[in-house]
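> Just to be clear, the model below is a prediction. Sequence and coordinates:
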Amino acid sequence: MSYINNSLKILNTFNLKVNVYKVFIIKNLQKLCQLWEKYEKKCYPCLVLGEGSNVLFLNNFYGLIIFNRIKGIYIRESKKYWDLHVNSGENWHKLVKFTLKSKIYGLENLALIPGRVGSALIQNIGAYGSSIENFCKYVDVIDPISKKIKRFNNKDCQFKYRDSIFKHKNYKKYVIISVGLFLSKKWVPNLKYFSLKHLENYQITPQKIFNYICNIRKKRIPHPKIYGNAGSFFKNPCISLKQGFKLLQIFPNIPYTLQNNCIQLSAGWLINQCNFKKYLYKGVTVYSKQSLIILNKFNNSLGIDILNFAIKIYNTVGNKFDIWLEPEVRIIGNYGEINPLIYFKNKK
């Protein structure tokens, strides 16, 4: 366990100058439970984070923040599968690199996604035609007060696009401690995402897909040490077939995919049509190479400035297209997480 100062400046990728009452980095489960129990008894709110890569702090946090560094990767194999048991404090990208080095393939499409394994499950991370739900066998969680451990199988987790049961109120009392992943020994490249299809013409390998995706992400997503950001701020919206085909008649160039009787649109394209690349609000703007990324451009903006900028995007896109974007980033207030959807709806 390490105690660090009360500033979260270097511990959130938006580079916001916010403080916290107490912040700890922990490396074992026993210490996590001890800290949680101690500060909850004092009526302080408690929050567990991985790398602060998908959160927006509106202001100072009046409680305890625990950064999870409980590590460990354990491998078993059967005739057809590799089974990995991974502790939640492992860095996600380093896990992907580890599997490739170990000749265990399948996670390469999820390369260079920031954060830790635990937060990856909460968010159901996904990229380039793949998501963690495709490989998740189970998730182990603990109630830090009762110290009871519970296992959720894949179906129990209720994975959806950038969503899982762990994002919902009744399950926030749990802390994810480990995940079971299964990866087939018979590797089949996942090239269904449109920007990967051209790779079908090459002698493709898992390492080549990994390298290609890393290069794309480095070009499209700015490093948070240069421009504070949390990657994609909004989810790509899914709308009904009726609304989608009607919209395509008016805007035939909208990028879209068909998904389970709905049409998923590119949120970045919608934002780009509203000229936000020319808009700067209190040091906040969208990234020139990807409008879905909101930047703390000079690393001196406030959390509320970023939120107000996002609300401006929400209303402008909604009024132009009648599509109301849903935030992907978790919004944190003085005492805990704020439901972003409700917050944005109240600002229409």
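On my side now, so go ahead. Everything numeric here is computed off the predicted structure, so don't read it as measured data.
> switch to C-alpha atoms for all contacts and neighbour counts from now on
OK.
> Going by contacts, tell me the helices and strands next to the lengthiest strand in the chain.
Counting by DSSP state E, the longest strand found in the chain is strand 175-184. Counting by 3 or more Cα pairs under 8 Å, 6 or more residues apart in numbering; DSSP states H and E, the packing neighbours recorded for strand 175-184 are strand 81-87, helix 117-123, strand 136-142.
> between the ones you listed, which gets nearest to Thr316?
helix 117-123 (26.0 Å; Cα to Cα).
> right, and the helix or strand after that closest one?
strand 126-127 (DSSP states H and E).
> and the comparison structure, right after this:
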Amino acid sequence: MIICKNSLKYFNTFGLDVNAFKIITIKNISELYYLWKENNQKLIPYIILGSGSNVLFLNNFKGTVIINRLKGILINETKNYWNLHVAAGENWHQLVKYTIKKNIFGLENLALIPGCVGSAPIQNIGAYGVSLKNFCKYVEILNFSNKKIIRLSYKKCNFKYRDSIFKNFYIRDYAIIALGITISKKWKPNINYKDLNHLNFNTVTPHEIFNYICKIRKNKIPNPKIYGNAGSFFKNPLIPNKLGFQILKKFPNLPYIVKNNNLLKFSAAKLIDECNLKGYMYGGAMIHSKHSLIIINKFKATSNDILNLAIKIYYCVGNKFGIWLEPEVRLIGTVGEIHPSIIFYHKDLKINI
């Protein structure tokens, strides 16, 4: 167990210089349970982080930040599948690289997604036509109240677009400690996504897809060590067909995808672009010039700078299109996570930031 200084600057990819009452890194389940028990008994708020790649600290945190560094990758091979058991503190991209090196192919589309393995099922991470749910066999969680480990099957995780049961049920008094991944040995390239469909299905290799996606992401997404960011700030909106086609009558040039559950998926980046917000700045925060879904810490931005810029995006898109974006980034207040609806909810309000 490692106790750090109070600054969270190096524990959130926005690079915000906010503090916590205490920051402790854990390396085994016993330490994790002990910390929960201590904080729970003393009524001290706590949150568990991996790399802080999908959080926005709105203020200093008046509790304990637990940094999950549970490590270990176990591989079990059957005739048709690779079965991986991966500890929650492993880095996701390093896991993808590890599988490629081991000639275990399938995760290449998910290359360079920031964060740790433990956060992957919370968001049901996805990119370039592939989501974690395509490979997840189970998620192991620790029930702090009785110290038991529960293995939830894929079906019980309730995976949806950037959503899972871990966002609304297994929140308090539980911690994700491991992820089970199953990968078929019969590899087929997944290149249906528009940025990949120029690749040749019959000749492309997993290594080529991996390298190509890394190149795309490095070009689109700024290095958080240079310009702090949390990747896409908002989700791509899913709109019921009836409302979606009404919007398209008014804005026929908006790109969209028809989903099989009577929904239309719109590009949040395109909606933001249509509001002429690319490159817009508020304080030290800026909408990235190459990808408008990304808010960057351009110059010593504060939490307030980033939040107000996100609110600007929310109302500009909402007032123009009638589409109210939902944050993908988790908002952390002084004592814990804050539901976005508490901040992003005045749909009839017109502001001028």
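Okay, I see it. Here the structure is a predicted model, which is why all the values come from computation and not from measurement.
> Turn the helices and strands packed on strand 175-184 of the first structure into TSV, including distance to Tyr256 of the first structure and mean neighbour count.
Below are these laid out as TSV (distance: least, Cα to Cα, whole Å; neighbours: other Cα atoms under 10 Å):
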stretch	distance to Tyr256 of the first structure	mean neighbour count
strand 81-87	34	20
helix 117-123	22	24
strand 136-142	27	21
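> Show me the one of those that comes nearest Phe276 of the first structure.
Nearest of these (Cα to Cα): helix 117-123, 26.3 Å.
> circling back to that earlier point, for the very next helix or strand once past the longest strand of the first structure, which positions count as buried?
Downstream of strand 175-184 of the first structure, the next assigned helix or strand under DSSP H and E is helix 206-220. By neighbour count on 16 or more other Cα atoms under 10 Å, the buried set for helix 206-220 of the first structure is 206, 209-210, 212-214.
> ok, back up a step: next, the angle strand 81-87 makes with the longest strand of the first structure.
Angle, strand 175-184 of the first structure to strand 81-87, by axes from the mean of the first three to the mean of the last three Cα atoms, to 10 degrees: 160 degrees.
> average distance between strand 175-184 of the first structure and the second structure?
Following superposition, strand 175-184 of the first structure is found to deviate from the second structure by 0.5 Å on average (mean Cα distance after the TM-score superposition for the first structure).
> Number of residues surrounding the closest residue to Lys173 of the first structure other than its chain neighbours?
Leaving aside its sequence neighbours, Lys173 of the first structure sits nearest to Asp143 (Cα to Cα, 6 or more residues apart in numbering; 6.2 Å). Counted with other Cα atoms under 10 Å, the neighbours of Asp143 of the first structure add up to 17.
> Report the contact partners of the residue lying closest to Asn334 of the first structure once chain neighbours are set aside.
Closest residue to Asn334 of the first structure apart from its sequence neighbours, by Cα to Cα, 6+ apart: Phe61 at 4.4 Å. Residues near Phe61 of the first structure by Cα atoms under 8 Å, 6 or more residues apart in numbering: 18-21, 332-336.
> Sort out which of those residues are buried, if you could.
18-20, 332-333, 335.
> Take these and keep only those in strands.
20, 332.
> any chance of the buried ones among the contacts of Phe61 of the first structure in CSV, with distance to Leu196 of the first structure too?
Shown next, in CSV, are these (distance: Cα to Cα, whole Å):
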residue, distance to Leu196 of the first structure
Val18, 39
Asn19, 42
Val20, 42
Ile332, 35
Gly333, 39
Tyr335, 43
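> Out of the buried ones among the contacts of Phe61 of the first structure, flag the one nearest to Ala120 of the first structure.
Ile332 (17.9 Å).
> any idea how far the residue lying closest to that closest one once chain neighbours are set aside is from Asn334 of the first structure?
Excluding the flanking residues, the one nearest Ile332 of the first structure by Cα to Cα, 6+ apart is Phe57, at 4.8 Å. Counting by Cα to Cα, to the nearest Å, the gap from Phe57 of the first structure to Asn334 of the first structure is 8 Å.
> Format the helices and strands packed on strand 175-184 of the first structure as JSON lines; extra columns: distance to Gln273 of the first structure.
Putting these into JSON lines (distance: least, Cα to Cα, whole Å) gives the following:
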{"stretch": "strand 81-87", "distance to Gln273 of the first structure": "42"}
{"stretch": "helix 117-123", "distance to Gln273 of the first structure": "27"}
{"stretch": "strand 136-142", "distance to Gln273 of the first structure": "37"}
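> wait, which of the ones you listed is closest to Phe344 of the first structure?
Of these, nearest to Phe344 of the first structure by Cα to Cα is helix 117-123, at 19.1 Å.
> Next, the mean deviation of the closest one compared to the second structure.
Mean deviation for helix 117-123 of the first structure: 0.6 Å (mean Cα distance after the TM-score superposition for the first structure).
> Need the residues that contact that helix.
Taking Cα under 8 Å, 6+ apart as the rule, helix 117-123 of the first structure contacts 49-50, 86-92, 132-133, 162-167, 176-179.
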